[in-house]
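Student: no FASTA, just this:
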């Protein structure tokens, strides 16, 4: 029988963190379904219940607990019929958003900073001091330990700060815009030795990584920003994640926003204007078929890609997204010399935007996710069709214009 990786959402009593695994084992031991195997290396992740169940959970002093495992395909409904099981979800395959074009660099990080006006914010003494940005990727080891100061890795994977690849690029691009920021290396795309080679990451690890960030933010207010340069390329990889806003990871991303963290996602690299399309996109390319799951949720900041000539990257995924008609929100810059020559894809564009947000958050520490999203959309440089369009959103992020608008809003009004 074909095995399927799943996330099982269960109803559980509220217990201390030290008791999570024991309670999960007790509940899952009652499933008694041949063909289901619990992953005992995965630490159960607490979560908020779906909105329609919130009142009953509150009344019974219960919580959601997420565990993962494998089950024979076709037995999901049988598992859902067991007591305490709310829903069985696909453990969606996720992957970094690489470019499908090997074009030459158009400038470097310094030129990108000048193009966006970040250098003008630096000139005012605002360079990101006190800001921590979580890089949710495959690891960061190319930056010094006084920059990469903490992190999280899945069980049986390399420790944070010791391994890097795609994450080195995204972290470098963040620091290129927000030079005094610190980094948390959150290894959501890491896999333990022996993992199937064509699997680059799992949504269950993203859930656990986001939970780590939420708990850290509750303790000391950091990270202020999470940068995510990954996505699920095809609807068929996990249809329930692609289109259902109640998927546990999508709810976890919203939980991070409610906690006070600003969350950015790449739109993806499955746009219709790239001649050589990424094979991982399959037939899911172009408008309405290229932004899936949390990457396109109405509340997150969804980032497309342009170069510093203002030209749309032909592979940049196009809205509407599966979960929102008005996506992407705006574009960052790609195709510049950074960690690589060039740094490419919406993978590079997203940390550019996250770095800009770091500067704005440094200038206005009280800035919320909703406020920064509104300011970035309002001050973006329009390209393509007038106003919003499904290729570039509201346009290209403009760091200095956004900063000026924020400062203007905070100046006290003169007495009449």
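Tutor: Noted; the coordinates are in hand. What you see is a predicted model, and the numbers here were worked out from it, not measured in a lab.
Student: Going by C-alpha atoms from here, please, whenever you check contacts or count neighbours.
Tutor: Noted.
Student: Please, where are all the helices along the stretch 151-300 of the chain?
Tutor: 166-177, 203-220, 239-243, 248-259 (DSSP state H, counting those that start in this stretch).
Student: what packs against the first one?
Tutor: Okay, so that is helix 166-177. Using 3 or more Cα pairs under 8 Å, 6 or more residues apart in numbering; DSSP states H and E, the elements in contact with helix 166-177 are helix 109-116, strand 132-136, helix 345-363.
Student: ok, now the second one?
Tutor: In this structure, helix 203-220 packs against strand 45-47, strand 132-136, helix 248-259, with contacts taken as 3+ Cα pairs under 8 Å, 6+ apart.
Student: related to what we said a few turns ago, would you reformat the helices and strands packed on helix 166-177 as a markdown table and include distance to residue 77?
Tutor: Formatted as a markdown table, the entries for those read as follows, by distance: least, Cα to Cα, whole Å:
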| stretch | distance to residue 77 |
| --- | --- |
| helix 109-116 | 51 |
| strand 132-136 | 32 |
| helix 345-363 | 37 |
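Student: Out of the helices and strands packed on helix 203-220, flag the one nearest residue 79.
Tutor: helix 248-259 (17.0 Å; Cα to Cα).
Student: Quick check: the gap between residue 149 and residue 47.
Tutor: 26 Å (Cα to Cα, to the nearest Å).
Student: The residue positioned nearest the centre of the chain: what's it in contact with?
Tutor: For the chain, the residue lying nearest the average C-alpha position, counting by Cα atoms, centre = their mean, turns out to be residue 228 (3.3 Å). Contact analysis of residue 228 by Cα atoms under 8 Å, 6 or more residues apart in numbering lists 135, 136, 137, 263, 264, 265, 266, 347, 350, 351.
Student: want to compare, so here's the second one:
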């Protein structure tokens, strides 16, 4: 079921005829389409100094030609706004259908153009990846070029500003639970939204408190949307593989964490990434590998295409930037292709202005497109997420009756296993901290870098067309271990607590929580984070092991005992849940035979499936 890059799912004539009444011949072209390697990649030259690896794309293939373009699907974009009158978006924006959380004397309720500072083009770039108008003679094409867009500009500045290898910057003045609820299910403008794109996130270098009541307060109304079918919530994992989220001020990722290659932060640290209704999305670059910034973790579901930075060295040199300065500031991945999409119109604001140009598309001096209405430098899981949202729109056009669980299942079971030789992350003594790809007991491959792999649009639409919906959801509820606390030893002697589960024959997702009295040491003087010494692994009754919390991830704890209210693992798809689920907590730095520094005091588990 999982294919390597280069292998295709080809639609049969019968399937094509079933999906569309007939092919629409393109009357006009989109001039920048050739640079959109994420849509169609044959190894062509694009923006950036390296070429994409052929076939590293979404597998759209002939879908658009056969009118599978997201028609009839409404997508909500939660971001810093979308430019509703952008020339390449306006025809797909629902008239008077967006929510402006920053109504002013000059900006109306439905004007979701850029936020009050007028500088951020993030939401407009995201919207173009999803639903830029196709075949209109200008610009770019969306993954779902016939889908309708509603904007929800609940961010005062970019909550997740993607800086690729430089990390991310966050600010969430208006990213309140009330505004999220409004856009996710409660607001008038959200009632007909079928897909919710969330290219934002919030996490710090220590697990947040998130109660069972909070989980239920989100998941119950989310499941009730679309008349009980459930809206499809697609959310960015984060951009903190090499950095700590910048909203944490002076906190920086420590050198040991970077050396171990486990990722400075983990996707579970944003509690909403662990909700059952949410698909958390990682980013793949144009070489078919984890994008340099993409936040890893067991909470991932699948990957989209986020690219790197799209910088062209000669363009910088032509602007008088010294070569040594370029090499000092930029890593090699900066010159790999980014995503080409819409930008705020004009050259005064947005990602593409008449300032410093990163590639041949930038500025009014561009011979490719002088309008500055587009950018070739969009990246991050913020870019990968809308590629998945667009694919979901294609699936819902093919089969509008799909539930949110159906969509998740189809995407996971049709994803392409990129980077099949992904290496394990190891400690100095060779102890495996996080494995590469792991095959679960049901035969599916899962990776903490990629989830179930890169989405494949043609395979997903083919399966969606005649998909028989999954059986009714079975929820084990929160179950708790009745055993006494267990001493935390080294990797050979971890603390273990188990919980029996019955009545679920096919797992879809697992959520856990735990407490310890293990006090994680505060970072050393002159350091703002330290490598976590604890490893948390969940073992299924069938023997599949999933690293939920890897040792060596960056933490800034101040000496607190390690406690985790909520983390998800999606590594057990379709396994039989019957039997004992075991949590293992190990102190990786402890030498063999060393005394425990603490205890695993409680363990809770919730299994969802059918």
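Tutor: Looks like it came in fine. Worth saying up front: this structure is predicted, and the values here are computed from it rather than measured.
Student: tm score of chain vs chain?
Tutor: Scored by TM-score structural alignment, normalised by the length of structure 1, the superposition of the two chains gives a TM-score of 0.61; 284 aligned residues with a Cα RMSD of 3.0 Å.
Student: before we move on, the earlier item: residue 149 and residue 47 of structure 1 - which one has more neighbours?
Tutor: residue 47 (18 against 14; other Cα atoms under 10 Å).
Student: Single out the most deeply packed of the helices and strands packed on helix 203-220 of structure 1.
Tutor: Highest mean neighbour count of those: strand 132-136, a mean of 28 (counted as mean count of other Cα atoms under 10 Å).
Student: who does that one touch, helix- and strand-wise?
Tutor: The contact analysis (3+ Cα pairs under 8 Å, 6+ apart) places strand 132-136 of structure 1 against helix 166-177, strand 182-186, helix 203-220, strand 225-228, helix 345-363.
Student: want to try a markdown table for the ones you listed, with distance to residue 374 of structure 1 as columns?
Tutor: As requested, those are arranged in a markdown table below (distance: least, Cα to Cα, whole Å):
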| stretch | distance to residue 374 of structure 1 |
| --- | --- |
| helix 166-177 | 20 |
| strand 182-186 | 25 |
| helix 203-220 | 23 |
| strand 225-228 | 16 |
| helix 345-363 | 12 |
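Student: Residue 242 of structure 1: which of the ones you listed is closest?
Tutor: Taking Cα to Cα, helix 203-220 is the member of these nearest to residue 242 of structure 1, at 11.5 Å.
Student: That closest one to strand 182-186, inter-axis angle?
Tutor: For helix 203-220 of structure 1 and strand 182-186, the angle between their directions (axes from the mean of the first three to the mean of the last three Cα atoms, to 10 degrees) works out to 140 degrees.
Student: Run through who's touching helix 203-220 of structure 1.
Tutor: Contacts with helix 203-220 of structure 1, where a contact means Cα under 8 Å, 6+ apart, come from 7, 45, 68, 91-94, 134, 136, 152-154, 186-189, 222-224, 248-249, 252-253, 255-256, 259, 261.
Student: Strand 132-136 and that helix, what's the angle between them?
Tutor: Using the same axes, to 10 degrees, one finds that helix 203-220 of structure 1 and strand 132-136 are set 170 degrees apart in direction.
Student: just how off-centre is helix 203-220 of structure 1 within its chain?
Tutor: When C-alpha coordinates are averaged (Cα atoms, centre = their mean, to the nearest Å), helix 203-220 of structure 1 and its chain have centres 12 Å apart.
Student: In structure 2, what sits opposite the residue nearest to the centre of structure 1 in the alignment?
Tutor: With TM-score structural alignment defining the correspondence, residue 228 of structure 1 maps onto residue 198 in structure 2.
Student: repeat for residue 168 of structure 1
Tutor: With the correspondence set by TM-score structural alignment, residue 168 of structure 1 lines up against residue 124 in structure 2.
Student: so what's residue 116 of structure 1 up against?
Tutor: Contacts were defined as Cα under 8 Å, 6+ apart; by that measure residue 116 of structure 1 touches 397, 398, 399, 400.
Student: now with 6 Å?
Tutor: Listed by Cα atoms under 6 Å, 6 or more residues apart in numbering, the contact partners of residue 116 of structure 1 are 398, 399.
Student: That one maps to what in structure 2?
Tutor: Aligned partner of residue 116 of structure 1 by TM-score structural alignment: residue 58.
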